[in-house]
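> sequence plus the predicted model coming up.
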Amino acid sequence: MSSPGPVRDEGSPDERSDLRPASPGDGQWGARGRRDRPGGGRPTPGGRWSARAGTDRRAGRGGRPAVDRPRQAAYEAIAAVHRDDAFANLVLPAILREEGLTGRDAAFATELTYGTLRHLGTLDAILTAAAGRDVQRIDPPVRDALRLGAYQLLHTRVPAHAAVSSTVDLVRMVGPGATGFANAVLREVAERDADAWVERLAPSMESDPIGHLALAYSHPQWVVRAFAEALGGDLGETTRLLIEDNERPPVHLCARPGRVGAVELADEVGGAPGAFSPYAVYLSGGAPGDLPAVADGRAHVQDEGSQLVATALTLAPLDGPDGRWLDLCAGPGGKAGLLGAIAAERGARLTAVEVAEHRARLVAQATRDLLVTVLHTDGRTVGQDAKLPEEHFDRVLVDAPCTGLGSLRRRPESRWRRQPSDLSALTRLQRELLGAALRAVRPGGVVAYVTCSPHTVETHVTVTEAARRSGVPVDFVDARPLLPAGMPGLGDGPTVQLWPHRHGTDAMFLAVLRRG
């Protein structure tokens, strides 16, 4: 089997991707509220990993075996995330290649890396209690090794003795003076399962529901509060969302219109047509970047939610001509690729704008065989840049930079990096970009405002404020009819919020506005 490869997706300001284990049917093996799904590595009955995955070991000091390569790879990726602010989806593939890990070993390393990062908040609370000191006071290399060991103890079926001994071996390599400490802490962690630790450490749902959910499901409290607000205060549904955030996300392909149909692509790659987007194909695993259809530009990796919101722009009713389309924040190019393919079928032409030079190159690569004009410029320069005239475009997409809280399944480390203080600068930028889009669109044309975040400040507040300040007449278009008929849980309109736990997509927000 091939090793997991990077999966490139879009829907946030950063290039997003995730890694899939090599075996189909692979899932998450956590203890709280998850569906145990066998597959990949060599899980025991019930679907959790056994210690048999990855038994190759390198010689350690004094002839003692060092850490096996999958655990070593996972540790190096986790350490890079915390030491260098790296993204796991970018560093882990390189580590797997360097170590020569494929198949079960690569899948095991991937599960350990992403599982540890997803459960970091809860693991740190447990390690603090077990160590009798704040986890932040532990030497960082030792701390990351303990996190990896605690994840194995609490969320896999790796035998406790194997999880403890392998972690102590790892600490012997990265913090030799702390082996006794690590052994004692992990044995304390092993005294309880994950549920028992949460019961001991989390506040009760009655006294502090946000605090309870944050610790039980490993999300910062401010994120849990934002999710609950966006879900109308429904804590039951908020819990389901948090559980889904801790699942490994599926891999979605987008079959490019005019190049390949979804059914044909599904047959070719061994996947299944998507539930909602007419272009979506679900993969069960593997390395999508290695697929011929992706390599030759007939398909690309893209969350189904991103496909739906981009397609909605093309379906909005329009008065007058329909030949000039604009993607105002196009990097890294997934939505531009889909819009460019649809535009080609309809005799339209897309202009794709990206302010970052390296991301503009990604857009050009993603649209290399389409009639798409890529501009490396700031989308806010409408009316100042001769290539971005006012009142010129018929359809405009604003896929605005945001906190990315809707894609925490794919970027688990992001939940620990984002802060409420980030919102001020982001929402100002969002309003400015949407204002520029409303200047760029001609009267009678439509603008789709999209974010990969359900935070109400980035969604409803940004849209209403930008429309109010735009200085041009604006009407909201009901976005619900622009999505597939029968799609559940779309709310009362006119905007739409997609959800991982309702729709199996990233939490994409969509508002469609028509300029009067």
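Yep, that arrived.

> please make it C-alpha for all contacts and neighbour counts, starting now.
OK.

> buried sites along stretch 303-310?
303-310 (16 or more other C-alpha atoms under 10 Å).

> in helices only, show me the residues you listed.
Here DSSP state H is the test, and the buried residues of stretch 303-310 give 304-310 as lying in helices.

> pick the one among those residues closest to residue 121.
Checking those against residue 121 with C-alpha to C-alpha, the nearest one is residue 305 at 27.3 Å.

> want to compare, so here's the second one:
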Amino acid sequence: MNENTPRRNDKGRTRNRGGERHYSTSAPSARRRTADPARLVAFEVLEAVSNDDAYANLVLPSRIRAHRLDKRSAGLATELAYGSLRWAGTYDLVLAECIDRPLAEVDSAIVNALRLGTHQLLNMRVPHHAALSETVALVRERIGAGPSGFVNAVLRRVSETEAEGWTTLLLAKARSEAQALGIEFAHPEWIVRALRQSLVIHGSDEAQLPELLAADNAAPAVNLVALPGLGSLDEALAEGAAPGELVADSATTNHGDLGRLASVREGTVRVQDVGSQLVARAFAQVPVETGAERDGRPEAWLDACAGPGGKAALLGALAQERGFALDANEPQEHRADLVERAFAPLDAGVWRIRVGDAREIGEILPNEYDRVLVDVPCSGLGALRRRPESRWRRSPEDIAGLGPLQREILESALKAVRPGGVVGYVTCSPHPAETVAVVDDVLARWSEPGTRLTRLSARGALDAVALTPLFEGTADRQDAQLWPHVHGTDAMFLSLIRKDPAS
């Protein structure tokens, strides 16, 4: 028998015993059997968002710690999770072109895995073979061997067209400019229209809309604040953070888990968007005319919607520096606990916590405070860059539903403030229905005997506390709207209203 002749076993089957042996890279022995930890973390975040209505920015750090990811893997997990959530709507349109049944009929876990794979194929520098094999390994481990074949087939179809080609195909099917922008920048069409309207109402050029949508998709730097009189940024700066350019006692960083910093663990340095820092400081600094100094008493401040405690902690530190006191109101017990935890670095005599409805304070404690801040519940359209899943959760009905609540809270705050005192109305949304419309309506129907309401310059107040001018050339407007594409902040809105004695 020739040495190259195939040998047969007792069942007549041949075995390749001679010559060079060849192995397929897709052979079972060569396949990845376990999921990459970074991709596993990203998948778990997507599942928590889908199944538990969780927020990615709250789930991700705990999953990174649970899987003990190093800095590089944590960065990959963050990009995978946030990118897949941010672009989910556009990726779903791509996937719909590759699947022969409605995406709604596909198991949600499989859809999440497909979004992760699509993000790697279309928006990351991951080789196609790695994106496919790693995603299939993830599905095999977490969902099952059967679905892994389906995922492999769908993602191969996705990979046959480059990102630009998919964009061209989808834009050709758009029925309106707003829908086209929504596809290109991964925003629901109604949000595109709302943001265009917001730019115009707040005095900006609607031509900035693509720039604003792009800013929503840019990963934001992490902003830090050192509580005035209590915290120091020295530790953070030594670890690579950069001094903040917009507001005092702030820094920016892109470095890993900040829980390793002692100052962050102690609460004297906090993670807080610079927009929130600016509005809190502007509110605290605007002059009041309540006669507190003439009476020889300290000013009394109220944060009427204090949970989870970020602005409240900063306001408390500012009040403590000046010898004032701060009450913090929060309707939910568990969020009130978070506020109390945020107050830990402050002197106990500076703050009090009230658990109750902000809409009742004006009746229970009329003319009680010199300053009242109301950071009202809102749609969060101003924080889409930090909460990428929010854009797909919200609807126009949410905006309509929040309006009455926002008006009632503002009216209550105005009743709770003393004549000569100031109310700061804040939203993390630029939507006109949550900002100027609320303030206009409340001021128009104000009827408390012996008082009148005066809009103050929130733009001037913000410029007074900012390290660089924010609103040059816009002195004709009183209310202030910050923008991510202009100021590098969340899209925070601030209106300052003084309650004056009627003349």
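Structure's in. What do you need? Since we're looking at a predicted model, the values are computed, not measured.

> any idea what the TM-score comes out to?
The TM-score (TM-score structural alignment, normalised by the length of structure 2) is 0.85; 452 aligned residues with a C-alpha RMSD of 2.1 Å.

> before we move on, the earlier item: ok, the ones in helices among the buried residues of stretch 303-310 of structure 1 vs residue 209 of structure 1, which is closest?
residue 305 (29.3 Å).

> who are the contact partners of the closest one?
498, 505-508 (C-alpha atoms under 8 Å, 6 or more residues apart in numbering).

> ok, back up a step: would you turn the buried residues of stretch 303-310 of structure 1 into CSV with distance to residue 58 of structure 1?
Shown next, in CSV, are the buried residues of stretch 303-310 of structure 1 (distance: C-alpha to C-alpha, whole Å):
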residue, distance to residue 58 of structure 1
303, 39
304, 42
305, 44
306, 43
307, 45
308, 48
309, 49
310, 49
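
> related to what we said a few turns ago, out of the contacts of residue 305 of structure 1, who's nearest residue 257 of structure 1?
Closest to residue 257 of structure 1, out of all of these and judged by C-alpha to C-alpha, is residue 505, at 20.4 Å.

> map that closest one onto structure 2.
Counting by TM-score structural alignment, residue 505 of structure 1 corresponds to residue 489 in structure 2.

> what do you get for residue 200 of structure 1?
Using TM-score structural alignment, residue 200 of structure 1 lines up with residue 169 in structure 2.

> and its match, what element?
Per DSSP states H and E: residue 169 of structure 2 is located in helix 163-172.

> which parts of that helix are buried?
163, 166-167, 170-171.

> now swap in stretch 130-150 of structure 1 and tell me
Quick answer for stretch 130-150 of structure 1 (16+ other C-alpha under 10 Å): 130-131, 135, 138, 140-150.

> again with stretch 265-281 of structure 1
For stretch 265-281 of structure 1, by 16+ other C-alpha under 10 Å, it's 265-266, 269, 271-274, 276-281.

> stretch 493-503 of structure 2 too?
Buried residues in stretch 493-503 of structure 2 (16+ other C-alpha under 10 Å): 493-500.

> now, which of those residues lie within strands?
Within the buried residues of stretch 493-503 of structure 2, residues falling in strands by DSSP state E are 493-500.

> redo those residues as TSV? Include distance to residue 400 of structure 2.
Converted to TSV, those look like this (distance: C-alpha to C-alpha, whole Å):
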residue	distance to residue 400 of structure 2
493	18
494	20
495	20
496	23
497	23
498	27
499	27
500	31
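
> whichever residue in structure 1 pairs up with residue 425 of structure 2: neighbour count?
Mapped onto structure 1 by TM-score structural alignment, residue 425 of structure 2 lines up with residue 449. Neighbours of residue 449 of structure 1 under the rule other C-alpha atoms under 10 Å: 26.
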